[in-house]
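Q: one predicted model, sequence on top.
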Amino acid sequence: MTNQMGGRRRVRSRDSISFRKGQTAARGRVSGWIAPLLVAGLSLGTIPAAPAWAQSYSFNTVQIDGNQRIETATILSYAGISRGQTVSAAELNDAYQRILASGLFEEVRLEPRGNTLVISVTEFPTINQISFEGNRRLKTEVLETAIQSQSRRVFNPATAERDAAAIADAYAQAGRLAATVNPTIIRRSDNRVDLVFEIFEGGLVEIERIGFVGNRVFSDSRLRRVLETKQAGLLRALIQRDTFVADRIEFDKQVLQDFYFSRGYVDFRTTAVNTQLARERDGFFVTFNVEEGQQFRFGAITATTDLPDVNADEFGAALNVREGGVYSPMIVEDNIARLERLAIQKGLNFIRVEPRIVRNERDLTLDVEFAMVRGPRIFVERIDIEGNATTLDRVIRRQFRVAEGDPFNPREIRESAERIRALGFFSDARVNAREGTTPDQVIVDVEVEEQPTGSLSFGGAYGTNGGFALIASFSETNFLGRGQRLQLDVSGAEENQTYEIRFTEPALLGRDLALDLELGYRETNNSFADYDTSIIRFSPGLTFPVSAGGRLRTFYKAESVEISNYEFTGTLIADEEAQGQLWSSALGYTYSYDNRRSGLNPDAGVLLQFGQEFAGLGGDSTYVKTTARAQAQTSILNDEVTLRATLEGGMLNFTSGSSRVTDRFLIGGSIMRGFTPDGIGPREVRTTGGAVEVNDALGGNMYAVAKIEAEFPLGLPEEYGIRGGLFYDVGSVWDLDLTNANTIYDDFSLRHVVGVSIFWDSVIGPLRFNFSKALEKEDFDDEQTFNLTISTRF
């Protein structure tokens, strides 16, 4: 066996028996050439010279020497020479080759001695133990799974050679293509050896540059953001996806194709991927050669059928695709699933939807005909689940929309597999269908490999509004294997102390109904207010789907709020503090619609939320609180620039009594950038001798904020993860139940803010730096020109 440099592989021995050490192989191949420990060839002098090769032999006795573990009969069976049989020299050589090929012997000799054939063998030693030296990046447990050699088994140089290559390949998958592996044996007593794999791990081989050839619509920087592989930069010590892994390149080719297909470029293909190793062998240059083709849009959309019991017009009305829109296979797949679900609802089993696409080159459109046909009558016999040692079977089974005995739908099985993977409980999940006990039945096999789902973390956080904080958190997303989520959080900041426990049952009573429970306690010692608060909250809720992208959450909330440590008298907040601890008991709901859940439009998304809270079911307060939010996002200029717009507002109406500062809306911070969390709105300002004695933010019963922003590249290398942004916010908070002579800004008055942002996808999470300037504000508004939020766990 030879490699690109030539030479034979040999196993090195550390004892007195020495073997030639081979050259170092390139690109992570085995560095030591493993040579067979076999002594090939018949013994000199035991076979006559060339003129006598035609001589025949007949042996009355076959004598076996040197075997210790291998039975004599076994060796004779390999030789295939019987007593008294006439054999030629060529047949003797064949016998030698058969014994050698058994892989049991290090040395074989065949020596004719008159009427006796002496077969001398030296058995391969057994492996006493296997060890690895020099491995720091890959654990021994990982390497043990990659090799075939085993302790207390016969040592085989060919197997050791393959094991060394497998170890080198494991390092290559980790981006260490320069890794070399030398298999070494250490002789022990009783014909035993220790097998040692000497490993030189080498350095990471990074991707120095990722380029594209043939792309006209999307820039190199935009396409690099799509890829899983990243190119190395200044932060190469922190970025883990900039190492060269061949399998990841193949995955990137598929991701790149999906990116173009979802944007209507149905002719896109990657013609080649060129990888060039740097001369120093420490980096790769990767170039994707692509053909984009033309962008296609949807043409005529129709639903047809030849089945008498199917109304094509009714199914056509259920289609959710518009003519003239950019073509996307995801939209077609979604509508196929929509029609098949409608057929099941109408009791029409075994209906299959076949998309028939007609290409119109002249106007670059694709006509899509959704043809409904009768599929084969196949039923689900049973669903078998294996590999789930912790997760209960029912957690996996509820991801299926079909049960035993239901009609078999391949599309539904594929969607169920995706839902199982999306749980996050398994490192791998495979769902396959095979023929059942009869041809009209199938068995669905589910094989999963579980992974850890719990975490205990300690860390720190810093916010420009809350200061430093110590954080401890326990999270379990598959609590007791039931698919439930449990989270405990403790945060001790300079100005806020929070203790929370949250529990979620995602499938109450086995249905698509989520139950959540929240219990929390929070203390605030605000630097931006002259009072402290303590809040206790208990809130259970139920969430369920009401449409494809819509969810409705109903909840109950019991809350206790107390205002304390206020040092002034004769003010509105002093009067509110005097009320002491107040309880509220409320029922509420929140409706949300998010078309990003369907994933049909990769360039845009819309989020709508509307909620109301009705208090007065006991407690000390009676009010109606209404909030609404609409957010839209889209990408322009070939996805280089992302635009976002947000409109939100709220209204608080106390039907008995009056609101307190802890009930009203305090606007600023993340809701309206450029101001502190209570930076705008009604205030109580009292002066004594020209000096401001009291300056309290009171909040308001109403607020409205509109925000628009753009995010765009800065021309920096993509691997830095740094982008820029511009934003403009306008909003106001107003209206109080009670006022006095010192109350100001109670009316509707808009504030305007502009700013720039720096977005950084750092290794500790996404960071945002905001630099803002208020274009229009009131004199006593509390402006904040810089804001940074950073959180890290370690």
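A: Arrived safely.
Q: CA atoms for contacts and neighbours, from now on please.
A: Will do.
Q: and residue 254, that's in a helix?
A: Yes: assessed with DSSP: H, G, I helix; E, B strand; the rest coil, residue 254 lies in a helix.
Q: what's the burial count for it?
A: Neighbour count of residue 254, defined by other C-alpha atoms under 10 Å: 13.
Q: try it against this one:
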Amino acid sequence: MTRKLGKRAVALMTALAITVPAGLAPGPVLALVFNDIRIEGNAQVEDGTILSALNLPRGQDVSPGEVNDALQRLQNTGLFETVELIPEGGQLVVRVSEYPIVNQISFEGNRRVDDARLAEIVQSRARRVYQPSQAIQDAQTIAQVYAAEGRLSARVDPRIIRRSGNRVDLVFEIREGAVTEIERISFTGNRAFSDRRLRDVLQTKQAGILRTFIRRDTFAPERIPLDEQLLTDFYRSRGYADFRVQAVAPEIARERDAFFITFNIQEGPRYRFGRVDTVSEIPGVDASLFAEQNRVRRGAVYNPSDIDTTIRRMETVAIQQGLDFVSIEPRISRNPSSQTLDLTFALTRGERIFVERIDIEGNTTTLDQVVRRQFNTVEGDPFNPREIRNSAERIRALGYFADAQVETRQGSSPDQVIVGVAVEEQPTGSLSFGASYGVNSGVGLNASLTERNFLGRGQTLGLQISTADGDRAAGINFVEPFFLGRDLRFGFAASYNETDDLNSDYDTRIIRIQPSIEFPVSENGRVELRYRISEEKLDNVTTDSSLLLQEEAGTRLTSAIGYTYNWDSRRTGLDPLTAYRFRFAQDFAGAGGDTKTVTTTALAGVESTAWRQNVTLRGEVEAGAIYTYGDYSTWILDRFRTGNRIRGFEPNGYGPRDLVAENQDAIGGNYYWAARAEAQFPIGLPEEYGIQGGLFADVGSLWGLDDTSYVTPGGVPVTIDDDMYVRAAVGASIFWTTPIGPLRFNFSQTIRKEDYDEEQNFDLTIQTTF
């Protein structure tokens, strides 16, 4: 901002005057005749421009009203600060004062929006004529920018500072004001779910203790339709088929520093499915084959996704049977008295329409084939509206595009349609730096570079480096999600990891290469096949360690093939309240290398909500076993170690242990099992604080060694107790979602342990990227 000259001038005032000879007023209106027009005061504007705006004839009668109209036309050009029309006999004197030239434009008081951004949005320009109307419009535009950021109380005043040579500096004085936050979101008409639970559904959030960081607490009118849809989907997926949002009432406080939003909703009754039938209205088509695909069960809570899933399955059967243009029409009949819905899936003949072509535009980097392979429909296939909608969702789910619209239009004939795909690309690469903290591992740093759409082919390429106290790792991974043009996910990973006295008196180094391929075997199930080759080294084993570990020191090469079966109900999302997952994996080592083991692990888990979905319940059971063959015996890098399978114990804090060794090493085990139960629930704080409580209980064991006996150098025989001893712990947790990442505080107490086990009664974990 340039130096002010004494005091700032106020906004320019426009002076309009018509001087009429005294003899002409009052009295009857007399005509005026001007044989000449003389213009004074103009330096930048040509005489011709002024005469054109006046548009007064010479030598002809004109009325005072016409003179006034001419004055208004001249003033409305916006070129002059003052205008005077002075009749002097047969001459009209036009005396003007031109608006000054804008010397420079500056902004004062802006901290949230920088000068460069403001300069782009204002239309006033330096070295052009100053126009008060444009300056006022620019001030309003600046205020709108602040309003979009939630500062509705922002005020912008245009001021001018006069300079010599008929120049002015234009200054926009900005008072940004505070963010106009959403102080409260409330609901009327809700009985089944609390305000707290419904606020969790919305994208809009109310202000809380973290209002400085949570930006969704500002009111954005464009988010209201999305919030309405989220509420509707939430209720209807839980049986409330008649639910609707009757009104949304946003109110702003008198001081314009707070919003209050009220959703007026109508829940309606909760329905269950009643009679469910499948009928065919197409001659020659048997409905029984389609009825086998029905996934809607009598007595189940109404859920539109169940109907949608059944329709998709029936449409798949129609395609497999070569039945084109079959439409599955769900017909619902309400029974308010019993609060049930009778459902009939009717097979009807649809219109005979074909896909003429698929047009893709807007993808400057992403190859057409990446978008096209999201369609199960190709040119010439019968048109299936549902399949087109599903394809659109798959395109959006890629994450490559800021916007993706899929629409159909009339083709070259009435029975042809053209599918148009318009996408807007967005950056798909990320460079992140992160920090982690654990009570045992301390502070760690990590960095990663990831490109999710490598070379526009839809491939993923990632590089990772991390370091923590006693643990360093680096890795590279590559994923081709559509290998050989099919739904085959090819992956390649290579990693290097070394530990240096990480809760142990030895060091390890592992170099691993692992290619894999994954494919679907059902709607919710996928299988991964993999091969792993790795070099594992155990060294720097101290003399205080178990003689068993000292004998295991060295390097081994592992060559293994394996598979993993994953089943996850969340892939189809049929039940919004409960999710199940199951994993079973086996690795067979011995196809070359030094290791000869069969490693088997399994995990089953469930997560559900209760008490009006305010409480989340989780349960998991897992187990593992290692079997050897030939004359091979497992070593520490083969065997299972405790990790965090049972909370309340340190890493390597339980399991077989050599009590004769000076440091009483944890040896690991060939077998383990663990069961975990957990509840997460609100603790009375406003949900926008992101703080919840939890209770947990863990139980399990780690046991079994191939070699349990050795003889000390002094000739003393030693036997390591590797029996299965059950450990158990209970505890409480605090979950806190913070701007720097999710924090979890665990406070635990063991209730069953061995004397030599190592407890850990408190644990804090955090993971974030920035």
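A: Received, thanks. Keep in mind that what you see is a predicted model, and the values were worked out from it rather than measured.
Q: what TM-score comes out when they're superposed?
A: Laid over one another, the chains give 0.88 as their TM-score (TM-score structural alignment, normalised by the length of the second structure), with 758 aligned residues with a C-alpha RMSD of 3.6 Å.
Q: tell me the secondary structure at the closest residue in space to residue 80 of the first structure that isn't next to it in sequence.
A: Nearest non-adjacent residue to residue 80 of the first structure, counting by C-alpha to C-alpha, 6 or more residues apart in numbering: residue 95, 6.6 Å away. Classification of residue 95 of the first structure by three-state DSSP places it in helix.
Q: please name the residues that touch residue 95 of the first structure.
A: Counting by C-alpha atoms under 8 Å, 6 or more residues apart in numbering, residue 95 of the first structure makes contact with 78-81.
Q: which residues of the stretch 251-400 of the second structure fall in helices?
A: 287-291, 304-320, 368-372, 385-397 (DSSP state H, counting those that start in this stretch).
Q: now do the last one and helix 304-320, the angle between them.
A: Our comparison of helix 385-397 of the second structure with helix 304-320, counting by axes from the mean of the first three to the mean of the last three C-alpha atoms, to 10 degrees, yields an angle of 110 degrees.
Q: how about helix 385-397 of the second structure: buried residues?
A: By neighbour count on 16 or more other C-alpha atoms under 10 Å, the buried set for helix 385-397 of the second structure is 388, 391-392, 395-396.
Q: average offset of that helix relative to the first structure?
A: Once superposed with the first structure, the aligned residues differ from helix 385-397 of the second structure by a mean of 3.4 Å; criterion: mean C-alpha distance after the TM-score superposition for the first structure.
Q: then the third one?
A: Helix 368-372 of the second structure differs from its equivalent in the first structure by a mean of 3.6 Å after superposition (mean C-alpha distance after the TM-score superposition for the first structure).
Q: what does the second one give?
A: Following the fit onto the first structure, the mean deviation recorded for helix 304-320 of the second structure is 3.6 Å by mean C-alpha distance after the TM-score superposition for the first structure.
Q: what's next to stretch 221-228 of the first structure, contact-wise?
A: The contact list for stretch 221-228 of the first structure, computed with C-alpha under 8 Å, 6+ apart, reads 210, 230, 241, 248, 251-252, 255-256, 259, 639-640, 717-718.
Q: quick check: the gap between the equivalent of residue 567 of the first structure over in the second structure and residue 720 of the second structure.
A: Taking TM-score structural alignment, residue 567 of the first structure has residue 542 as its aligned residue in the second structure. From residue 542 of the second structure over to residue 720 of the second structure the distance is 19 Å, taken as C-alpha to C-alpha, to the nearest Å.
Q: can you lay out the buried residues of helix 385-397 of the second structure as CSV showing distance to residue 627 of the second structure?
A: Listed next are those as CSV, based on distance: C-alpha to C-alpha, whole Å:
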residue, distance to residue 627 of the second structure
388, 50
391, 46
392, 48
395, 45
396, 45
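Q: return the member of the residues you listed nearest to residue 75 of the second structure.
A: Using C-alpha to C-alpha, residue 396 comes nearest to residue 75 of the second structure of those, at 54.5 Å.
Q: map the closest one across to the first structure for me.
A: By TM-score structural alignment, residue 396 of the second structure lines up with residue 421.
Q: what's the answer for residue 451 of the second structure, then?
A: Applying TM-score structural alignment, one finds that residue 451 of the second structure aligns to residue 476 in the first structure.
Q: give me the element its match is part of.
A: strand 467-479 (DSSP states H and E).
Q: mean shift of the helix or strand that comes right after that strand relative to the second structure?
A: Following strand 467-479 of the first structure in sequence order, the next helix or strand is strand 484-493 (DSSP H and E). On superposition with the second structure, the mean distance recorded for strand 484-493 of the first structure (mean C-alpha distance after the TM-score superposition for the first structure) is 2.1 Å.
Q: between strand 484-493 of the first structure and strand 467-479, how big is the angle?
A: 170 degrees.
Q: what's the first helix or strand after strand 484-493 of the first structure?
A: Scanning forward in sequence from strand 484-493 of the first structure by DSSP H and E, the next helix or strand is strand 496-505.
Q: packing partners of that following strand?
A: The contact analysis (3 or more C-alpha pairs under 8 Å, 6 or more residues apart in numbering; DSSP states H and E) places strand 496-505 of the first structure against strand 484-493, strand 514-525.
Q: need the ones you listed in a markdown table (columns: distance to residue 773 of the first structure).
A: Shown next, in a markdown table, are these (distance: least, C-alpha to C-alpha, whole Å):
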| stretch | distance to residue 773 of the first structure |
| --- | --- |
| strand 484-493 | 28 |
| strand 514-525 | 27 |
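Q: I'd like the ones you listed as JSON lines, with mean neighbour count and distance to residue 620 of the first structure appended.
A: Output for these, formatted as JSON lines (neighbours: other C-alpha atoms under 10 Å; distance: least, C-alpha to C-alpha, whole Å):
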{"stretch": "strand 484-493", "mean neighbour count": "19", "distance to residue 620 of the first structure": "29"}
{"stretch": "strand 514-525", "mean neighbour count": "18", "distance to residue 620 of the first structure": "19"}
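Q: closest one to residue 469 of the first structure among these?
A: strand 484-493 (3.7 Å).
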